[in-house]
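Student: Attaching a predicted model along with its sequence, questions to come.
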Amino acid sequence: MSNLDRQAALSVCGGRGFVVAEPVRELLTPRRVQLGESTEVRRLLPNLGRRMVGAWCFVDHYGPDDIADEPGMQVPPHPHMGLQTVSWLHEGEVLHRDSTGSLETIRPRELGLMTSGRAISHSEESPKQHARMLHGAQLWVALPDAHRNVEPHFQHHADLPQVTAPGLTATVLMGTLDGATSPGTTYTPLVGADLTLAAGAEANLPLDPDFEYAVLTMSGEARVDGVPVTPGSMLYLGCGRTELPLHALSDAGLMLLGGEPFEEEIVMFWNWIGRSHDDIAQAREDWMTGTRFGEVKGYDGPPIPAPELPPTHLKPRGRVR
């Protein structure tokens, strides 16, 4: 999924200087962003005060939206580099096309994982015949310098491992949780898990104390380490935890995101991640001149033009503004 903001802002993040080394409870407020023609998202990362959680650097939560009489998601071809996109649905379907020739329909609780590497372009749309509701999350993972120019590729995994406890099912979409490992390719130590909690359930989820974590609330009401969370909010938890207490006040859906703090400083502008102003400027030129990012075939519409670069020189700085 793209950042379609035509007034795209520079995000500077990475480095360990602002990682919270002990457990905290920092509730992040989303920013509402219009995505395409008919989809509004709640953007949790990058946030005004918190830019990354491990290598997770972008989190949008959308829906549930009733699209029975609407086209639904319509995101024209756009470029990515230096990152992975993670598509995750609770309801609906998304048709993915990309410049490597991939064509895949992603359905609820299936992993759509696109590694952009040096350059890729893709589109996302609700199929013409689609379900009534659309509800999901779109996430990005920053690639470390050693792997940010890998060959672009797409993975689709419908069968994902699960961790269960009374009243809790955790589907592991990225990385490893409690011994269960996703088949999705990762390039840094991280975890992403979808948590389904039955009303009244209480559980303690095992965590890695070297990771920093956050929990995105998809649906329902719950308490995460005693903090009430509601749909569209994200609770940053810091590092130093060996377990996470969960209590569902109703049937609830959460996403656990975590990882080893990302040491490298990065520059994130529009749909690109680089290490310098020149990286981003070259990406923009390549996209606008039709080179490097390839062509998405089969989408009915033109690609999205890139926004203008800001007047100031882009510099990588730190994890928080």
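Tutor: Arrived safely. Numbering: from 1, shown residues only.

Student: drop to CA atoms for contacts and neighbour counts, all remaining ones
Tutor: OK.

Student: so where does G136 fall, helix or strand?
Tutor: Assessed by DSSP states H and E, G136 sits inside strand 133-142.

Student: Need the contact partners of that strand.
Tutor: 1, 55-68, 72, 82-93, 218, 273 (CA atoms under 8 Å, 6 or more residues apart in numbering).

Student: try 6 Å
Tutor: If you take CA atoms under 6 Å, 6 or more residues apart in numbering as the criterion, strand 133-142 is touched by 55-67, 83-92.

Student: out of those residues, which are buried?
Tutor: By neighbour count, with 16 or more other CA atoms under 10 Å, those hold 55-65, 67, 83-92 as buried.

Student: which ones are touching the nearest residue to V224 once chain neighbours are set aside?
Tutor: Among residues not flanking V224 along the chain, L246 sits closest, at 4.9 Å (CA to CA, 6 or more residues apart in numbering). L246 is in contact with E202, A203, R223, V224, counting by CA under 6 Å, 6+ apart.

Student: take a look at this one as well, against the first:
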Amino acid sequence: MDEMREGAGMDDTEVQVLGARDVPLGGPRAMTVRRTLPQRSRTLIGAWCFADHYGPDEVAESGGMDVAPHPHTGLQTVSRLFSGEIEHRDSLGSHAFVRPGELNLMTGGHGISHTEVSTPGTTVLHGVQLWVALPGAHRHADRDFQHHAPKPVRFEEAELRVFLGSLAGETSPVPTFTPLLGAELLLAPGATVALPVNPAFEHGLLVDEGTVRLGDASLRPAELGYVPTGQDILTLTNESGHRARVVLLGGTPFDEEIVMWWNFIGRSHADIVAARKEWERASERFGHVDGYPGARLPAPALPNAALTPRGNPPRA
């Protein structure tokens, strides 16, 4: 599923190439997504702990997205679309729409629930769903929801939108609990771009369209290239004869171990058991989502073995 390829153009740094696996999302009306994080060889990139990539899907064939009320703890969800529109409702009372180029960021913290449904006018659904793990000091933060529409800016032969953190002189106003970077880039055919980045960050480049070289690693659609800390320039080359689109993620290494199960992030098996129990008994911890015409998702059964905290492989 993943391999190591050397990136001599970036000080001989090895680029770890992570492949995706297909996963059904959303219960009985599941759509299929491509998941690159987490996996066995890498749990997090910075505090980014989850990356789903989907589409372009013809809604008339796939049925679109219809995710009934479900819970989250210990994390933030980051929703970005390339095409289509998704209606979001949550137990904070937020009612918003995810549209192409915009950011919807929801903080679960101690507990929240929400729904995601593609709108009737959506014909093609295409985007990414990302999660950020909250650090121990903030993992019980209050529920929150923020919306931001970053403006597109030119950098060399690329157009970029910075939705979290800072890149190429652009800074998102959305606060984060750990230092993070999230940006969408469009690369012209054949373009090479040298991006100045924070050397204290590790980075992941998820390819949506085209074939993009990161250092000396050639990344195909749905692959994610990982670069460790220590780099102040990331060199990206669009090897396609058409536009390429990528999502760049980054952050300082997240040194805490986490337990990630279903829609919960905790620090122990007991954390997950408690969260599941409270969701199943409709505890006020997760609140109630108004406006969804159906039942909420039941929690799956816990595995027979105790869930074990996981982190990344030790840094060299």
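Tutor: Received the coordinates, thanks. Note that this is a predicted model, so its numbers are computed, not measured.

Student: What is the nearest of the contacts of L246 of the first structure to Q162 of the first structure?
Tutor: Q162 of the first structure lies nearest to A203 out of the contacts of L246 of the first structure, by CA to CA, at 15.0 Å.

Student: what's the matching residue for that closest one over in the second structure?
Tutor: Using TM-score structural alignment as the criterion, A203 of the first structure maps onto V193 of the second structure.

Student: Tell me the gap between the strand or helix carrying that match and the middle of its chain.
Tutor: Using DSSP H and E, V193 of the second structure falls within strand 192-196. Here the centre of strand 192-196 of the second structure is set off from its chain's centre by 22 Å, with CA atoms, centre = their mean, to the nearest Å.

Student: Do you have the strands of the stretch 201-321 of the first structure handy? List them.
Tutor: Taking DSSP state E, counting those that start in this stretch, the strands of the stretch 201-321 of the first structure run over residues 202-206, 212-219, 222-224, 227-229, 234-238, 243-248, 252-259, 265-269, 272-274.

Student: Turn those into TSV, including distance to A146 of the first structure.
Tutor: As requested, the strands of the stretch 201-321 of the first structure are exported to TSV (distance: least, CA to CA, whole Å):
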stretch	distance to A146 of the first structure
strand 202-206	30
strand 212-219	22
strand 222-224	35
strand 227-229	37
strand 234-238	26
strand 243-248	31
strand 252-259	17
strand 265-269	13
strand 272-274	12
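
Student: so where in the second structure does the strand holding G136 of the first structure end up aligned?
Tutor: Strand 133-142 of the first structure maps onto residues 124-133 of the second structure, going by TM-score structural alignment.

Student: What is the burial count for A248 of the first structure?
Tutor: 24 (other CA atoms under 10 Å).

Student: What does it correspond to in the second structure?
Tutor: In the second structure, A248 of the first structure lines up with N238, judged by TM-score structural alignment.

Student: same deal with E110 of the first structure?
Tutor: Matched by TM-score structural alignment, E110 of the first structure corresponds to E102 in the second structure.

Student: How about W56 of the first structure?
Tutor: Taking TM-score structural alignment as the criterion, the aligned counterpart of W56 of the first structure in the second structure is W48.

Student: try D286 of the first structure
Tutor: Per TM-score structural alignment, D286 of the first structure is aligned with E278.

Student: How about the residue most central in space within the first structure: what's its closest non-neighbour residue?
Tutor: Per CA atoms, centre = their mean, the C-alpha nearest to the average position across the first structure is that of L139, at 0.6 Å. Of all residues not flanking L139 of the first structure in the chain, V59 sits nearest, at 4.5 Å (CA to CA, 6+ apart).

Student: starting at the chain centroid, how far to the helix or strand the one you found falls within?
Tutor: Applying DSSP H and E as the criterion places V59 of the first structure in strand 56-66. Centre-to-centre, strand 56-66 of the first structure and its host chain are 8 Å apart (CA atoms, centre = their mean).

Student: Next secondary structure after it?
Tutor: That would be, after strand 56-66 of the first structure and using DSSP H and E, strand 74-80.

Student: which bit of the second structure covers the helix or strand following that following strand?
Tutor: Next helix or strand after strand 74-80 of the first structure toward the C-terminus (DSSP H and E): strand 83-91. Aligning strand 83-91 of the first structure against the second structure (TM-score structural alignment) gives residues 75-83.

Student: That stretch vs the first structure, average distance?
Tutor: Here the mean offset of stretch 75-83 of the second structure against the first structure after fitting is 0.4 Å, by mean CA distance after the TM-score superposition for the first structure.

Student: Tell me how many other residues crowd S91 of the second structure.
Tutor: S91 of the second structure: 22 neighbours (other CA under 10 Å).
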